[in-house]
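Chemist: 3D model of this:
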Amino acid sequence: MTTTIIGFPRIGEKRELKFATEHYWKKQLNQDELLQKAHEIKLAHWRAQQEAGIDLIPVGDFSFFDNFLDVANDLNIVSDRYRQLGLSKLDEYFAQARGYQDGDQTVKALPMKKWFNTNYHYIVSEFTPETHVQFNGQRLLDEIREAQAAGIDSIKAVFIGPYTLLKLARFVDGAKPSDFITDLVQAYQALLANLQELGVDYLQVDEPALTFDVSQQDQELFDQLYDQLLAQPTTVKVVLQTYFGDVRDVYQDLIQKPFAGIGLDLVEGQENWQLIEQYGFPTDKTLFAGVVNGKNIWRNHYQTTLQQLHQLPTEVPVVLNTSSSLLHVPYTVANENQLDQDVAQHLAFAIEKLHELSELAAIVAGRDGSEKYLEENQRLFADVKHPVNVAVQKRVEALRDDDYTRLSDRKTRIALQNEELDLPLFPTTTIGSFPQTADVRANRRQFKHHEISQEEYDQFNEDKIARIIRKQEELGLDVLVHGEYERNDMVEYFGEKLGGFVFTQNGWVQSYGSRAVKPPIIWGGC
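Modeler: The predicted structure follows:
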């Protein structure tokens, strides 16, 4: 029973990549030093997967900012306004992600959007009529050579697929997806040729856009891309990887195409189980079964997963996989030494999920001693101690039907609001958050380190709030905001004000670039 993952968090165990890239942007590190730090991070992540017993290790999932942007650059999809800056390749890449300013010369960054149903944000690539797609992916090839030099033998190269690239990119000045099909096919064939030359056995092409509704026009686009791409003979096994849902619109087509393997999300994509049962799965392909949740932070229930795996046709080769990249969970629970053991034992971050895959594989294969994994897991789920807030339970039980009915209708409420607030027809305001400037962060850091008192901390924030309110009044805004200077993280701050949450020390999850969030964990309380 082989194991793999779709991708691994890249910010580092202690956010090393964040600090290195930010130091580079501030010119406190040179390019060679940044590349060396990136090499150390990648090496640590590959070693962690090896030590956990992962068989097929993804390479190409690392990124200085965003994988979607990486692939665009690997395919020469870079707008002229960035090329004309005359920067190094790395700085040109960062200019696309962050924008560029030097004196009077200013170039805006590419837009950013949410990555499906996660809190991650990707950089939206831009196609113009002048875009000339071709493979120049030295980034990926160099990373593969790094891994090979480090003794990583079982490599699975990772690359965003052409269909998802076209579906999520932006087309300007009259450009349209059909203009780039031929060049994209040739570019991906060049990618395969380079991988074959390097002796790489697997290429994972990520096509999460197949979990969207797929129209007839979309289906034709997908067919045009892959019927040509897969027509070229290659020793590289192409694995079509989907995640974030099911592929009900295209499943029958996928299993007919000559992919070596197909990766299905069997957690969020519950419909995929029914698709396999109804239409079968070809025995000449490998099913990369996404049974370990790549997005949540809870331990896998082995008995449930094993029962699901037994539903799969016995003659189909199966690789145990995560349901999505582990990019969306923190690094390891081992760094959470302030969490109660009752809570910590039920958490599984990226490192723990690697071990879950290995243990599940051992159980399925019936390896000696694997019974203890199942026994320990069963015992864990038999002993869950969520706190209970009796007062909240009593208030809920006391609710009556009329508690859900407003006392006045909308028309009456609007009249009262207009009278009370006396706002103009088009009031002005802002979203509410003002920048967490260096002095704000320093104030919070001093308070956390007990270098200043609660009173001093609060007074600093009150002064900042007073200043920003005066500024809004001077500007003539109608609805004032207080700037949220006391917040630490957009979610964590509010969680701290509520019961039923627990908080991590190092549970950082990348949001975009060097930015990460540390969400509170819902544990109980009602």
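Chemist: drop to CA atoms for contacts and neighbour counts, all remaining ones
Modeler: Fine.
Chemist: Helices of the stretch 201-350 of the chain, residue ranges please.
Modeler: 216-229, 251-254, 271-279, 302-309, 341-344, 350-365 (DSSP state H, counting those that start in this stretch).
Chemist: Tell me which other helices or strands the first one touches.
Modeler: Read it as helix 216-229. In this structure, helix 216-229 makes packing contacts with helix 162-168, helix 181-198, judged by 3 or more Cα pairs under 8 Å, 6 or more residues apart in numbering; DSSP states H and E.
Chemist: want to put them side by side, so please do this one too:
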Amino acid sequence: MLKSSNLGYPRIGANREWKKTLEAYWAGKLDETQLTSQLENIRLDHLKLQLSKGIELIPVNDFSFYDHILDTSAMFGLVPERFSYEGGVVPFSTYYAMARGDKGAAACEMTKWFNTNYHYIVPELNGAAPTLTENRPLKAYQEAKEKLGIEGKPVLVGLYTFLKLSKGYEPDQIDDKIEQFLPIYTQIVQELAQEGVQWIQIDEPILVTSITKVDLERIRRIYTALHEAAPELNIMLQTYFEAVDHYEEIISLPVQGFGLDLVHGLEQNLQSIKKFGFPEGKTLGAGLIDGRNIWRSSLESPLQLLKELSEFVPYDRIVVQPSCSLLHVPVSTKPETALDPVLKEALAYADEKLDEIVLLVAAASGHEGVEEKLKNSRSAVEALNASQSRNRVEVRQAAANRDSQPSTRTSVFAKRQVSQQEKWQLPFLPTTTIGSFPQSPEIRKARQSFRKGDWSNEQYETFIEEQIQIWIKLQEEIGIDVLVHGEFERTDMVEFFGEKLNGFAFTLNGWVQSYGSRCVKPPVIYGDVEFIAPMTVKESIYAQSLTNKPVKGMLTGPLTILNWSFVRDDLPRNEVAFQIALALREEVEALEKAGIEMIQVDEPALREGLPLKKAKWDSYLEDSILAFRLSTSTVKDTTQIHTHMCYCEFHEMIDAIRALDADVISIETSRSHGELIHTFEESTYELGIGLGVYDIHSPRVPSVEEMVSMIDRALQVLDPALFWINPDCGLKTRGIEETVASLKHMVQATEIAREARSVAN
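Modeler: You can find the predicted model right below:
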């Protein structure tokens, strides 16, 4: 009959034990033995919980010491030459240096995991040939079996996905890379088969992107070799995040199972099954529960879908599972005692999603005693849909009439730039930062005291003003040209705004991993989004009163708020984006009215919402451009609109970024500076731009010489008159000393660049 399965469990722990353990180790409070022991306890607790829920196929090797792609690189001994590594199992010191950098070497590049907000460490393949340093899936399987009696399902990143996500080789070298890595993959599966492993989950999410017929031939070669190496091992070829385009070719591969996303890729995947059927004797991993969002399922739709699937695949060859790893959702709703009961009942985090999977299997299998649970699920969803928060008529109408709203600046950029330079009189190569400054333990403690009610509003505001004073003075002393107030009143760049808008809710423990130990607590957009009152004006006015230099107003853009939130699933996402955009426009206008006429509307997450299939890009980008311009187009010519983007493959969307019509864009590029510069060798960008000159994700303080080199390289292809100097991103997570030192170096590097060009001219 039907079986239940999971694809991956959140690493962070119910109370972020994982995060705290890593950070204690980095701070020198734990040694390697203590680190290993504590992480093992967390890992085993996660396995025991899934077992207690009734999950039959429990994933192992989905746990990580930082990132699963970095784990895979380390397993293959892929350590760049700049790190000291002499072969064998990669030590923790080297492993974490690759992720975070150290005094002698810059960290490896980090970028988004497909279209999610999770970041992975990009493998570098231009060093030594790969070798199997340790069979991590095998070790994870042995641990689960020996210590818990669990017959686990090892998880392994697929070879083709791993190569496509790597850097350090030319596209025409991929066949050579396959030949290098394939013997290692065959060794892994052979050792798993010899150990008696029944199923292995090989993740190939690259298969849902726009791949070619040549790609398919390579994939066939890979899986034919794996099958021949271990014919007795059942391989579940797992896809997620979208539908498979080349369905007919994929299901002909010599593997025993195919995992399909039947939530985000439902329509196309289901049509493919109905058109081409499903191979006899193979198992379907049916991703029926949304692994990327937090909403409870009424279960009626997935139950009906199971019935439809049973016409093509018998129940004894269907495995019910989430649409993807549960890495992307929080752990449990149990701590959410402060939420409105109607909303809380409509939520499902990782633990509740496991319950839904088990309930689906029971209901579809005709087990008794499930009717009441199914009724409760349906009632919870219906109650939220009927709530007033989801039925604000004026908000719905305004978003629907978006085409009649202003979405174009009064003048073109060339004219605006002249007006803005006359107004601001900025120096050549102006310097600025992205917005936030270090959130010290003192700041976090103050915020906690205020939220608990131990501090009055007056006490807290006085404290925030003191921090603003300190950092305005510091910025002036360092010599930065365009200042920021530091965002000390903000816990998170999305949460802060959501707390001040209608339609948002905030959880107590809804943490998810963003990168490494960095966890975020996304807001929940559960209702119609509506502006209430100015959100940032007070702090911005105060900061500007302390200096004669311009201070930027700092807002988070509509697409980033959308993409970094858990978004209601009863409306199209673009409708929600337009609601947010119209609310933000009122804030932009309030800032301008208050005399804040440099306004940064950050869109670091714009690209991560980009559909995985290029055929869908145009529609998403058109909506994104419109949403941004709805937010920013009603200001005067002299009001300078800035924006910021993170790890953006600029070459893929340069036209769309240009169409945002922001006066200045800053881009997070220090870990992939050369690749971005190459884009400008082929394309002209005629608006203001700042390429991040140092990596803020590392505690390392870069030298002046490094920054000068980055500036010089950029100015070979960009107009110096339009170029800004800035760090990669906000500085909230950095220490005070390293931040001040790095910014001083940045200003010194700018002065050198200015002088060099002054002499040259």
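Chemist: which one of the helices of the stretch 201-350 of structure 1 has the most crowded surroundings?
Modeler: Counting by mean count of other Cα atoms under 10 Å, helix 350-365 has the highest mean neighbour count of the helices of the stretch 201-350 of structure 1, with a mean of 21.
Chemist: helices or strands up against it?
Modeler: Other helices and strands packing on helix 350-365 of structure 1, by 3+ Cα pairs under 8 Å, 6+ apart, are strand 2-3, helix 31-52, strand 286-292, helix 302-309, strand 318-322, helix 371-381.
Chemist: what comes into contact with it?
Modeler: Where contact means Cα atoms under 8 Å, 6 or more residues apart in numbering, the residues beyond helix 350-365 of structure 1 that reach it are 1-5, 8-9, 48-49, 52-54, 292, 299-300, 302, 306, 320-321, 326, 329-333, 370-371, 373-374.
Chemist: That one vs structure 2, average distance?
Modeler: In the superposition with structure 2, the average deviation recorded for helix 350-365 of structure 1 is 0.3 Å (mean Cα distance after the TM-score superposition for structure 1).
Chemist: Can you check what angle separates that helix from helix 302-309?
Modeler: 60 degrees (axes from the mean of the first three to the mean of the last three Cα atoms, to 10 degrees).
Chemist: ranges for the helices of the stretch 51-200 of structure 2?
Modeler: Taking DSSP H, counting those that start in this stretch as the criterion, the stretch 51-200 of structure 2 carries its helices at 68-75, 92-100, 136-148, 159-164, 174-195.
Chemist: For the shortest one, grab the matching residue range in structure 1.
Modeler: With TM-score structural alignment applied, helix 159-164 of structure 2 matches the range 162-167 in structure 1.
Chemist: Measure the mean distance from that stretch to structure 2 post-superposition.
Modeler: Comparison of stretch 162-167 of structure 1 with structure 2 after fitting gives an average deviation of 0.3 Å (mean Cα distance after the TM-score superposition for structure 1).
Chemist: starting at the chain centroid, how far to that stretch?
Modeler: 18 Å (Cα atoms, centre = their mean, to the nearest Å).
Chemist: try stretch 32-47 of structure 1
Modeler: Using Cα atoms, centre = their mean, the offset of stretch 32-47 of structure 1 from its chain centre is 20 Å.
Chemist: same thing with stretch 208-220 of structure 1?
Modeler: 21 Å.
Chemist: Could you do stretch 27-46 of structure 2 as well?
Modeler: 25 Å.
Chemist: Could you check which residue of structure 2 pairs with residue 512 of structure 1?
Modeler: That one, residue 512 of structure 1, aligns with residue 515 by TM-score structural alignment.
Chemist: Quick check, that match in contact with residue 116.
Modeler: No. Counting by Cα atoms under 8 Å, residue 515 of structure 2 sits too far from residue 116 to count as a contact (11.3 Å).
Chemist: List the residues that are in contact with both of those two.
Modeler: In contact with both residue 515 of structure 2 and residue 116: no residue, using Cα under 8 Å, 6+ apart.
Chemist: Tell me the buried residues in stretch 77-92 of structure 2?
Modeler: By 16 or more other Cα atoms under 10 Å, the buried positions in stretch 77-92 of structure 2 come out as 77, 78, 79, 80, 83, 85, 90.
Chemist: ok, residues contacting it?
Modeler: Stretch 77-92 of structure 2 is contacted by residues 32, 73-75, 94, 97-98, 104-105, 123-134 when judged by Cα under 8 Å, 6+ apart.
Chemist: This completes my enquiry, with thanks.
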